[in-house]
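Peer 1: Okay, here's the prediction I keep looking at, along with the sequence it came from:
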Amino acid sequence: MQSGSEIIIIGGGVIGLATAIELRLLGAEVTILCKEVNAAAGRAAAGMLAPQAERIPAGAMLDLCLKSRSLYPEWIRKIEAISGVDAGYWQCGILAPYYNASAPGEDWLDARSIQQHQSGLSESVVGGYWYPADGQVDNRALMRSLTIASQTLGIQFQDGVEVTTIHRQNGRVTHLTTNCGEMSAQHYILATGAWSQQLQSIPTVPRKGQMLSVSVPPAPTADLPLQQVLFGEEIYIVPRRDGKIIIGATTEDVGFEACNTLKGVKQLIINAIRLFPPLQACALHETWWGFRPATPDEMPILGTSADANLTLATGHYRNGILLTPITARLIADLVWHQRADNLLAAFSWQRFEPV
């Protein structure tokens, strides 16, 4: 049996990497076990930081998202300083156009105003909202930055290691069975996203999302056709500073179906061109898919588990990239200092237990 790590994190996506870095900076010895790094949801995301554009209702989830968004600038600077790799953070703001407006709220932009804010929008757009504090991070660049930061700090990252069983006795995890043998630690963190239910009895299921990207002709950043994210009613369009534009995403209850489909890609293209017609002149660059970890209430599962030395950090659904800084901070503080922030209370696994 392999042993020696104080903490084993099961899952090598953005949540696992960021949490490992926070714990390492506190002094922990950390090992990350990752079944397949290229399958991480963080690699397939669009990287939007959109608690307001998502129209998340007031409550614990919005509080968590807004807190995490506020942490982003300082957190990104820290990760970039450790790694030396730009993570692509851009507080570009998010414009939310609407085709229908039965009862526009405060700060509504009418059709003329929104067209002045972003030229090229469909003539079917009747108005929308502008969220200047929302933004984006290049999720793939963020993954690179986190990976190199973890290596720089001496975190052990073991790719190709699949945990098949978590062994328990007397309310504690004793060891893990993996395809590379048995492993043990003093504490364990489950951060396996859409695959979490395979190891723990918690209600996380995959929600497949298909995405694509297009390329605009080479031009200075100032000449890009989009300077902010478009968060439409049926599509989102995310411009990158390198001239790529990310378009997403479908939401499909098809298990772990690993492919793009013509139907899915076609719908993305139709919806994107409907909202922003200039896209039809762009070159198709790439298509891909990923699996969001969904829970019944679409909120993450964070904090303690039924086992004293197993902590949960999963179920982030559509907001994994956004919630990475706050999740890493809260989980590291809980594991290392045994301090449970009040923010964690609403995200306990026990909310799904029968009354």
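Peer 2: Nice, thanks for sending it over.
Peer 1: Please make it C-alpha for all contacts and neighbour counts, starting now.
Peer 2: Fine.
Peer 1: from the chain's centre, how far out does the longest helix seen in the chain sit?
Peer 2: Scanning the chain for the helix with the most residues, using DSSP state H, yields helix 60-83. Centre-to-centre, helix 60-83 and its host chain are 12 Å apart (Cα atoms, centre = their mean, to the nearest Å).
Peer 1: So which residues make contact with it?
Peer 2: Helix 60-83 is contacted by residues 49, 51, 56, 86-87, 89, 134, 145-146, 148-149, 152, 299, 322-326, 343, 346 when judged by Cα atoms under 8 Å, 6 or more residues apart in numbering.
Peer 1: Of those, which belong to strands?
Peer 2: 49, 89 (DSSP state E).
Peer 1: For ChimeraX, write the select line for the buried members of the contacts of helix 60-83.
Peer 2: In ChimeraX, a selection of the buried entries from the contacts of helix 60-83 looks like this (16 or more other Cα atoms under 10 Å):
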select :49,51,86,87,89,134,145,146,148,149,299,322,323,324,325,326,346
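Peer 1: and the contacts of helix 60-83, which of them are in helices?
Peer 2: Reading helices off the contacts of helix 60-83 with DSSP H, I get 145-146, 148-149, 152, 322-326.
Peer 1: what about the helices in the stretch 201-350 of the chain?
Peer 2: 262-275, 320-337 (DSSP state H, counting those that start in this stretch).
Peer 1: Let's have these in CSV, adding distance to T19.
Peer 2: As requested, the helices of the stretch 201-350 of the chain are exported to CSV (distance: least, Cα to Cα, whole Å):
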stretch, distance to T19
helix 262-275, 33
helix 320-337, 4
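Peer 1: out of the ones you listed, which comes closest to V125?
Peer 2: Among the helices of the stretch 201-350 of the chain, the nearest to V125 by Cα to Cα is helix 262-275 (7.6 Å).
Peer 1: Out of the ones in helices among the contacts of helix 60-83, the closest to S102 would be?
Peer 2: Nearest to S102 among these, with distances taken as Cα to Cα, is L322, at 29.7 Å.
Peer 1: Got another one to weigh against that:
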Amino acid sequence: MRDRLVVVGAGAVGSAVAWAAAREGLAGEVVLVDPDPGSGASRVAGGMLAPISEAWPGERDVLELGAASLAAWPSFASAVASDAGRPVGLRREGTLQVAVDAADVADLDRVAAHLGDWGRPVERLTGREVRRLEPSLGPSVRAGLAVPDDLAVDNRVLLGALAAAGSAVGVVTSSARVVGVLDDGARVTGVSFASGETLEADRVVVAAGAWSAGLHPALEGRVRPVKGEILRVRARRSSLPPPSRTVRASVSGRPVYAVPRDEGGLVVGATQYEAGFDPDVRVGGVRDLVADVERVLPGIADYALEESAASFRPGTDDNLPLLGPVGPSGLLAATGHGRNGMLLVALTVDALAAVLRGDPFPDVARGAAADRSAAVRG
């Protein structure tokens, strides 16, 4: 063994951590292990990088963590694109957050007030002003907030770029299925596979999303699956064009979003409920998504339905991820990102790279430290 780092899970988070570690030479060998890379929540994500429009009273820690990651995203995207030799799918058109009835407007105004109190003012728009910006919005939209600094990313383009970037800097990949992280009571010693084989390692990063809790007792009960369903639709030749900005809406208290993709595509999501690892797309979930998004973007009824999918966000009790050292020496977490997985990739890379270098855990990520302690070092 030669200073081997094993990263378990090749979604966006695990692939990005493995790429960064290999790029900086933070281990003699970086092995990224996943039987189905680029699947799971990363493949089904909407790709919103939108901490401001995602903000909600009582979750200021989540907002500040997301805002720090958003600031790091352009340089992260540039570095990945450079190594991959291809774009990462970053979009800069911003977000419109809209409401369609009086109660939703009141919630919108409450969020705007809290953002102002937190030093993050947003522009309040009337329904007419919102429709002037995005003509595809329907007459039921009564008000909105403009958040021009929010970004979005095409999750599947990003996953392809991360795979190419990892390959370019020497990440070794394995299609084995990890069933546990091994340790001797004090230090990590490797990982065990479903085949019964083991792989020795000096350090292990658990980035297995909703499945992370089952890989080591230090993570048991700390991450749970939160099911979400999405639709992918595309404008037909006869359809009204889709919005250029991400549109987030509240419809009778239910959140819905539509995130643009190239060539007239939209990702519509997302349901959210606790259902364990139930993989089925429910008819009721599809019905609710279609009904709610159609109230905001009525022209979507003419779009082609290309895909419906379900996956599992890795949720935590405080809606903050688990980052950095946890349990025995050499065990690192990069999981529990919940609904903000794509947004928090950039900050996660910075935090894990700091630990792997032996630097202090970044202050900006302190609230997400996996051991939630005041001083975290690798």
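Peer 2: Yes, it's here. Everything numeric in this text was worked out from a predicted model, so none of it was measured.
Peer 1: After superposition, what is the TM-score?
Peer 2: After superposition, the two chains reach a TM-score of 0.92 (TM-score structural alignment, normalised by the length of structure 1), with 346 aligned residues with a Cα RMSD of 1.9 Å.
Peer 1: quick one on the thing from earlier: ok, average deviation of the longest helix of structure 1 from structure 2?
Peer 2: With mean Cα distance after the TM-score superposition for structure 1, helix 60-83 of structure 1 departs from structure 2 by a mean of 1.5 Å once superposed.
Peer 1: what angle sits between that helix and helix 320-337?
Peer 2: Using axes from the mean of the first three to the mean of the last three Cα atoms, to 10 degrees, the inter-axis angle of helix 60-83 of structure 1 relative to helix 320-337 is 80 degrees.
Peer 1: who's in contact with D3 of structure 2?
Peer 2: Per Cα under 8 Å, 6+ apart, neighbours of D3 of structure 2: 27-29, 201-202.
Peer 1: Any figure for the gap between it and A112 of structure 2?
Peer 2: 49 Å (Cα to Cα, to the nearest Å).
Peer 1: Stretch 196-205 of structure 1 spans what distance, first to last residue?
Peer 2: Using Cα to Cα, the two ends of stretch 196-205 of structure 1 sit 8 Å apart.
Peer 1: again with stretch 185-198 of structure 1
Peer 2: Where stretch 185-198 of structure 1 begins and where it ends lie 20 Å apart, using Cα to Cα.
Peer 1: Relative to structure 2, which residues correspond to that stretch?
Peer 2: Across structure 2, the stretch matching stretch 185-198 of structure 1 (TM-score structural alignment) is residues 201-214.
Peer 1: Go ahead and confirm S15 of structure 2 touches L32.
Peer 2: Yes. The pair S15 of structure 2 / L32 is scored as a contact, 7.2 Å apart, by Cα atoms under 8 Å.
Peer 1: what's around whatever residue of structure 1 lines up with D318 of structure 2, how many residues?
Peer 2: The pairwise alignment with structure 1 assigns D318 of structure 2 to D297, based on TM-score structural alignment. The number of residues packed near D297 of structure 1 is 11, by other Cα atoms under 10 Å.
Peer 1: How about the contacts made by D297 of structure 1?
Peer 2: D297 of structure 1 neighbours (Cα under 8 Å, 6+ apart): none.
Peer 1: Find the centremost residue of structure 2, please.
Peer 2: Centrality entry for structure 2: nearest residue to the mean C-alpha point is G341, 1.8 Å, by Cα atoms, centre = their mean.
Peer 1: Please report the distance of that residue from A45 of structure 2.
Peer 2: 8 Å.
Peer 1: Mind listing what's buried along stretch 257-264 of structure 2?
Peer 2: For stretch 257-264 of structure 2, by 16+ other Cα under 10 Å, it's 257-261, 264.
Peer 1: got it, and stretch 94-110 of structure 1?
Peer 2: Those buried within stretch 94-110 of structure 1 under the rule 16+ other Cα under 10 Å are 94-98, 109-110.
Peer 1: Farthest-apart pair in those, please.
Peer 2: So, these by Cα to Cα: farthest apart are I94 and D110, at 16.0 Å.
Peer 1: Map V267 of structure 2 onto structure 1.
Peer 2: V267 of structure 2 maps onto I246 in structure 1, by TM-score structural alignment.
Peer 1: who's in contact with that match?
Peer 2: With the criterion set at Cα under 8 Å, 6+ apart, I246 of structure 1 makes contact with 46, 211-214, 237-240.
Peer 1: try V88 of structure 2
Peer 2: 77, 80-81, 153-154, 157-158, 160-161.
Peer 1: Filter the residues you listed down to just the buried residues.
Peer 2: Buried among these by 16+ other Cα under 10 Å: 77, 80-81, 153-154, 158, 160-161.
Peer 1: Pick the one among those residues closest to S192 of structure 2.
Peer 2: G160 (27.1 Å).
Peer 1: now the aligned partner of the closest one in structure 1: how far from N271 of structure 1?
Peer 2: Applying TM-score structural alignment, one finds that G160 of structure 2 aligns to R144 in structure 1. Going from R144 of structure 1 to N271 of structure 1 by Cα to Cα gives 31 Å.
Peer 1: Then S215 of structure 1?
Peer 2: Taking Cα to Cα, one finds S215 of structure 1 at 17 Å from N271 of structure 1.
Peer 1: Please apply the same query to R207 of structure 1.
Peer 2: 20 Å.
Peer 1: Those two - which one has more neighbours?
Peer 2: More neighbours surround R207 than the other of R207 of structure 1 and N271, with 22 against 18 (other Cα under 10 Å).
Peer 1: Now which residue in structure 2 aligns to the more buried one?
Peer 2: Checking with TM-score structural alignment, R207 of structure 1 has V226 as its match.
Peer 1: Same check on P278 of structure 1?
Peer 2: In structure 2, P278 of structure 1 lands on G299 (TM-score structural alignment).
Peer 1: what's the neighbour count on the closest residue to that match other than its chain neighbours?
Peer 2: Once flanking residues are discounted, G299 of structure 2 sits nearest to L240: 5.9 Å by Cα to Cα, 6 or more residues apart in numbering. For L240 of structure 2, the neighbour count with other Cα under 10 Å is 18.
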